[in-house]
Structures are given as C-alpha cells and as structure tokens.
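> Give the three-dimensional model of this entry:
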Amino acid sequence: MRLDKFLKVSRIIKRRTVAKEIADKGRITINDKIAKSSTDVSVGDVLVIAFGNKTLTVKVEALVESTKKQDAGEMFSVVSETYKEQY
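Model (predicted):
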C-alpha cells in the first residue's frame, strides 16, 4: 500500500493530499530511510513522521484498503510521541 494512502486510511493524517505533501517534503521516514508518498508500506515497518513541533513514531500492524473510524487505530501502534520545546 502506498504511504499516502496508509496515512489517510489509518487516519494518522486526515487527507491524502496533505499526507502526500508532507511525505514529498522529506518529513517522513520508513525504517530510517526518507520516504516519498508513493513508497510502499509493509506490516512491521516503523514510520517516523515530523509534524511542526511533534514527532510521531508508529509501527504498521495491518494493511486494510478501507476501514471505519473506530477500527483505524488497529492499523498501527504508537511507539513514541515527542514534542519540541518552544521558546
């Protein structure tokens, strides 16, 4: 499954176009390699996503083409969530 589609279906990022923009700016890594929006995601991959002042690390648990909102959380598990200090 493409990275941008995984981020949307899992509801980590609400819109696929936003997921594509973030990935193509080099702010997402898969297994320590910078990923583009078209990069394939597999079960067991570790994604590190850099949002403004937050860095989210998740592990892919399942790949589903479409899911309901309440089931989206089963597609990944949060490894860590860190915030940068603002001055």
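> contacts, neighbours, all on C-alpha from now
Fine.
> tally of neighbours for the residue lying closest to S80 once chain neighbours are set aside?
In this structure, S80 finds its nearest non-sequential neighbour in T57, 5.1 Å apart by CA to CA, 6 or more residues apart in numbering. Neighbours of T57 under the rule other CA atoms under 10 Å: 19.
> For the comparison step, fold the sequence that follows:
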Amino acid sequence: MRLDKFLKVSRLIKRRTLAKEISDKGRISINGIVAKASSNVKVGDELAIQFGTKIVTVKIEALQENAKKEEAANLYSLVREEKVSNS
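All right, here's what the predicted structure looks like:
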C-alpha cells in the first residue's frame, strides 16, 4: 500500500494530499529511510513522522483499503513520541 494512502486510512494524517505534501518535504521515514508519498509500506514497518516540533514513531500492525474511525487505531501502534528542540 502507498504511504500516503496508509496515513489517510489510519487517520494519522487527515487528508491524502496533506500526507503527500509532508512526505515530499522529507518529514516521514520508513525504517529510518526518508520516504516519498509513493513508497510502499508493509506490516511491521516503522514510520517516523515529524509534526512541527514533535516526532511520532508508529509501527504498522495491519493494512486495509478502508477503515472505519473505530478500526483506524488498530492499524498501527505507537512506539514513541518525542519533542524536537529548535536549537
């Protein structure tokens, strides 16, 4: 599954176009490698997403084409969340 589609379906990022913009700016990495929106993700991959001054790392637990709001949280598990200093 494409990275931008997974981010939208899992509701980590609300819109697919926003997911594409963020990944094209190099703010998302898959298993430590900077990823593009078209990169493929699979179960077991770790995504590190930079939201402003925060980096959220999640592990992909499942892939689905569509997910209801209640199911979206089951697609990934939070590994860590860390603040980034601006210095």
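> ok now do A19 of structure 2, which residues does it touch?
D4, L7, K8, I13, A37 (CA atoms under 8 Å, 6 or more residues apart in numbering).
> Secondary structure of the residue nearest to S80 of structure 1: a helix, I assume?
No - judged by DSSP: H, G, I helix; E, B strand; the rest coil, T57 of structure 1 forms no part of a helix; its state is strand.
> so it makes contact with I49?
Yes - counting by CA atoms under 8 Å, I49 is a contact partner of T57 of structure 1 at 6.3 Å.
> any residues in contact with both of those two?
What both T57 of structure 1 and I49 touch, as defined by CA under 8 Å, 6+ apart, is an empty set.
> Just give the nearest non-adjacent residue to I49 of structure 2, would you?
I28 (4.6 Å).
> One more: E81 of structure 1?
L56 (4.6 Å).
> Considering the contacts of A19 of structure 2, which are maintained in structure 1?
For the contacts of A19 of structure 2, the aligned pairs still in contact in structure 1 (both residues aligned by TM-score structural alignment, their matches' CA atoms under 8 Å) are D4, L7, K8, I13, A37.
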